[in-house]
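1. here you go, sequence then predicted model.
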Amino acid sequence: MISWPKAVLFDFDGTLIDSALDIHAATNMLLARDGLGPLSLPDVKAMIGEGTRKLVERAFAAAGRSLDDAELDDKYGQMVPLYAANLTKLTQLMPGTTEALTALQRDKVAMALVTNKPDFAIAEILEHFDLANYFPVIVGGESGVPHKPAPDMLYLALEKLGVEAGDALFVGDSPADARSAQAANMKLVLVEGGYSREPLESLGADVVLQDLSELEAALARLAPKG
């Protein structure tokens, strides 16, 4: 057991899982219904990170069509079943995920998953990769609080864990993750290989990792001295 951190909060897409191929496929199926697209994988990757509704809005804008609120509601409603049928066909764990989670569990560090992803998708993907037992607390896209980059999802996870912000850190891969953690006054670790539209070095992280296999060593460096 280690004394710090007491908890580690994780983003999901681009941090623990590489879901871009499945999201890309569902996005292009949605656009094709209106004779639009297809969008490239890099284009869709750059749209991930602030929830499925925002992704749908960005995808239609990139395909040359702006949506009013009613149209966005409709397209989001169509996207949900399309993605639900493609949750784990091509999705893979990010490098080092299982090792990092196992090490934290061994050291009795509490963990929470904090993601803008819809709740139905979270549950199925966690079950598919046998990850559910690592996360006693999950704050997902239907948690009823403002999504990242607001800090509210992190606050809710900390409250559920019974841990103060100074005793925890957040691990993510994107500007939304960075801004959420910074607004919550939490230590921030960012991981390369995800879906950031900005260089990670520009986002003010305490540490940037090549992959999650480096997390355990990073925690030792970030632990308060004395």
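-> Ah, there it is.
2. from here on, just use CA atoms for contacts and neighbour counts.
-> Will do.
3. other SSEs contacting the longest helix along the chain?
-> Ordering each helix of the chain by length in residues (DSSP state H) puts helix 69-84 first. Helices and strands touching helix 69-84, by 3 or more C-alpha pairs under 8 Å, 6 or more residues apart in numbering; DSSP states H and E, are helix 20-32, helix 52-62.
4. again, only this time at 10 Å
-> Helix 69-84 makes packing contacts with helix 20-32, helix 52-62, helix 119-128 when contacts are defined by 3 or more C-alpha pairs under 10 Å, 6 or more residues apart in numbering; DSSP states H and E.
5. contacts for the next helix or strand after it?
-> Next helix or strand after helix 69-84 toward the C-terminus (DSSP states H and E): strand 92-93. When contacts are defined by C-alpha atoms under 10 Å, 6 or more residues apart in numbering, strand 92-93 is touched by residues 12-22, 125, 129.
6. go again with 8 Å.
-> Residues from elsewhere that reach strand 92-93, judged by C-alpha atoms under 8 Å, 6 or more residues apart in numbering: 16-19, 129.
7. how about the very next helix or strand once past it: buried residues?
-> Later in the chain than strand 92-93, the nearest helix or strand by DSSP H and E is helix 97-106. By 16 or more other C-alpha atoms under 10 Å, the buried positions in helix 97-106 come out as 97-98, 100-101, 104-105.
8. here's the one I want to compare it with:
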Amino acid sequence: MPDLVLWDIDHTLMATRGLGRELWAEAFAQVTGVTLREQASVTGSTERVILRETARAHDIPYNDDLFARFADALGAVHVRRAAELRERGHALPGAAVVLAALDERGVQQSVVTGNVRGAAEVKLAVFGLDTYVRLDDGAYGEDGEGRPELLRLALERARVDAGLAVFLGDTPADVAGGREAGVRVVAVATGKASPGDLRNAGAEAVLSGLADTGQVLVALGA
């Protein structure tokens, strides 16, 4: 049984059904004064990288101050529109049940996500998933640029060795990041990546989703 299970958020635990991009565009316009024309690829990336590449596409100078202001704005807009997020989005089938089952077994859980922490906290709370994860042990978009860096930080915060942890994500970048950080990766094909894509990236196990609690627990070794 793992000592620690780390979760990606978007398309692994939940779906925002397009609202996420709307909230991102609102924060971007608020901070830059520029209407979003195009957003850099978000799949498997972090908010810091997405903002830098999106700013570049709009000829906006990027620096750490811009990111800090954007992170604050993005967190605030998630708080302000939390009710809309609850109405339009949803936790993926089985997510809450799996989290609860791991909690009952005494498995420590947290998140490793490209979301800024303010947005991540709102998303988890809106869908009732926050009670199962130790938010202070996680790693977020403010903490780095890539999954390996974030995973290593989460392991340090949780005080768990990489060999005793499992990471669940839905993208090849999640899988590659977990392998680089020395963490066992279980992938869920609930995002854009196919099961084959996730296997080819090196996932130890690939699940179609989280609805079959027993199957998920077996894949996690729990």
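-> Happy to help now that I have it. Worth saying up front: this structure is predicted, and the values here are computed from it rather than measured.
9. that older thread, among the helices and strands packed on helix 69-84 of structure 1, which comes closest to V44 of structure 1?
-> Closest approach to V44 of structure 1 among these (C-alpha to C-alpha): helix 20-32, 5.9 Å.
10. rewinding a little: tabulate the helices and strands packed on helix 69-84 of structure 1 in CSV, adding columns for mean neighbour count and distance to V191 of structure 1.
-> Below are the helices and strands packed on helix 69-84 of structure 1 laid out as CSV (neighbours: other C-alpha atoms under 10 Å; distance: least, C-alpha to C-alpha, whole Å):
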stretch, mean neighbour count, distance to V191 of structure 1
helix 20-32, 21, 16
helix 52-62, 20, 21
helix 119-128, 16, 20
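11. could those go into a markdown table alongside distance to E192 of structure 1?
-> Output for the helices and strands packed on helix 69-84 of structure 1, formatted as a markdown table (distance: least, C-alpha to C-alpha, whole Å):
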| stretch | distance to E192 of structure 1 |
| --- | --- |
| helix 20-32 | 14 |
| helix 52-62 | 21 |
| helix 119-128 | 21 |
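12. L209 of structure 1: which of the ones you listed is closest?
-> helix 20-32 (19.8 Å).
13. which residues touch that closest one?
-> Taking C-alpha under 8 Å, 6+ apart as the rule, helix 20-32 of structure 1 contacts 13-14, 37-41, 44-45, 56, 59-60, 63, 75, 78-79, 82-83, 86-91.
14. narrow the residues you listed to just the buried residues.
-> Among those, those buried by neighbour count (16+ other C-alpha under 10 Å) are 13-14, 37-39, 44-45, 56, 59-60, 75, 78-79, 82-83, 86-88, 91.
15. show me how far the longest helix of structure 1 is from its chain's centre.
-> 20 Å (C-alpha atoms, centre = their mean, to the nearest Å).
16. and the counterpart of L164 of structure 2 in structure 1, how far from D152 of structure 1?
-> Residue correspondence to structure 1 (TM-score structural alignment): L164 of structure 2 is matched to D167. D167 of structure 1 sits 17 Å away from D152 of structure 1, taking C-alpha to C-alpha, to the nearest Å as the criterion.
17. kindly report the same for E142 of structure 1.
-> 13 Å.
18. ok, those two, which is more surrounded?
-> More crowded of E142 of structure 1 and D152, by other C-alpha atoms under 10 Å: D152, with 19 against 14.
19. any idea how far that one is from G141 of structure 1?
-> 12 Å.
20. quick one: contacts of stretch 121-129 of structure 1?
-> Residues contacting stretch 121-129 of structure 1 (C-alpha under 8 Å, 6+ apart): 84, 87-88, 93, 132, 140.
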